[in-house]
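Peer 1: Requesting a structural model of the entry that follows:
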Amino acid sequence: MMEAQINKDERIELRVSSTDKRIFKRAQKLSGDKSFSSFIVRVVKKQAEKIVAKNDRIIATEKDREIFFDAVFSNSKPNENLIEAAKRYKSKIS
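Peer 2: Got it, this is the predicted structure:
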C-alpha cells in the first residue's frame, strides 16, 4: 500500500549513548524498517499514541466519576422527566 507523501519540515535532535544507539539500530534492522529515522518515528509515535489514549481514558473516567457522584450525593431534586419516568416504572411493576 502506497503511503501519501507528508511534508516533513520539523526536526528533532537527541543524544543517546552508543549502547542505546546499537540497540536501536539492531531493532531497526530486525523490524524491517528501511531507515533508522522511520524506525524511530514509528516506534515513538506508537508509544506516544498509547500514552495519549491512556491519559484520555483516565480523564474521561475522572469526569464520569465526578458526574456520577455529583448526581448521587447532591441535594438537587429530581426534574420532571425523572419524576414521570419513576411513575411509569412504578405503574408497570404494580
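Peer 1: can we go C-alpha only for contacts and neighbour counts from here?
Peer 2: OK.
Peer 1: Ile51 versus Ile67, what's the distance?
Peer 2: Applying C-alpha to C-alpha, to the nearest Å, the value for Ile67 to Ile51 is 24 Å.
Peer 1: Another for comparison:
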Amino acid sequence: MPQYIVTYDVKKPHHSAVKNTLLENGFRDYINAPSGKNRQLPNTTLAIDAMSTKDAKALFLKCVTKVASGILERFILLSGETYSIRSEEVDGDDEID
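Peer 2: As a prediction, this is how the structure comes out:
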C-alpha cells in the first residue's frame, strides 16, 4: 500500500489532541528508511499507508474534525514514494529516489 506524508498546522491548544487522534487512527510519527530503521518525523508531520491520496486526505480530515471543527489552519499531503530525510538520531541522510 502506498505511503503518504502529511504536515499540518492546527490552532492552539488542539495540537496534542489532534496528533493523538491521528496516531490512534493509523498515522505514524516515523517512516521506515531504506536502512530498515524507523526515522522520526518532524513534530506536525505524520505518515499513513492508504490506497490513494483521496483516502489519506479523507481519514486525515475526519480525525481532525473529530477533535473539533474549525481548528485546521493548513495542511499538505504528499505521496511518500520519494523523499530525503535527515534526523539527529542518524549520521547522514536517508533517501529514496
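Peer 1: TM-score of the superposition?
Peer 2: Scored against TM-score structural alignment, normalised by the length of structure 1, the superposed chains reach a TM-score of 0.25; 28 aligned residues with a C-alpha RMSD of 2.8 Å.
Peer 1: Report the central residue of structure 1.
Peer 2: Ala53 (0.8 Å; C-alpha atoms, centre = their mean).
Peer 1: And that one, which helix or strand is it part of?
Peer 2: helix 36-73 (DSSP states H and E).
Peer 1: by contact count, what packs against the next helix or strand along the chain from that helix?
Peer 2: Proceeding N to C from helix 36-73 of structure 1, the next assigned helix or strand is helix 80-93, under DSSP H and E. Taking 3 or more C-alpha pairs under 8 Å, 6 or more residues apart in numbering; DSSP states H and E as contact, there are no helices or strands that helix 80-93 of structure 1 lies on.
Peer 1: Tell me the buried residues in the longest helix anywhere in structure 2?
Peer 2: The longest helix of structure 2 (DSSP state H) is helix 53-67. For helix 53-67 of structure 2, burial by neighbour count (16 or more other C-alpha atoms under 10 Å) applies to Thr53, Ala56, Lys57, Leu59, Phe60, Cys63, Val64, Val67.
Peer 1: Packing partners of it?
Peer 2: Contacts defined by 3+ C-alpha pairs under 8 Å, 6+ apart place helix 53-67 of structure 2 against helix 15-24, strand 72-79.
Peer 1: give me the element Ile31 of structure 2 is part of.
Peer 2: strand 30-32.
Peer 1: how much space between Ala58 of structure 2 and Leu22 of structure 2?
Peer 2: Taking C-alpha to C-alpha, one finds Ala58 of structure 2 at 12 Å from Leu22 of structure 2.
Peer 1: same question, His15 of structure 2
Peer 2: Separation of His15 of structure 2 from Leu22 of structure 2 (C-alpha to C-alpha): 11 Å.
Peer 1: Comparing those two, which residue is more hemmed in?
Peer 2: More neighbours surround Leu22 than the other of His15 of structure 2 and Leu22, with 24 against 19 (other C-alpha atoms under 10 Å).
Peer 1: Much appreciated, bye for now.
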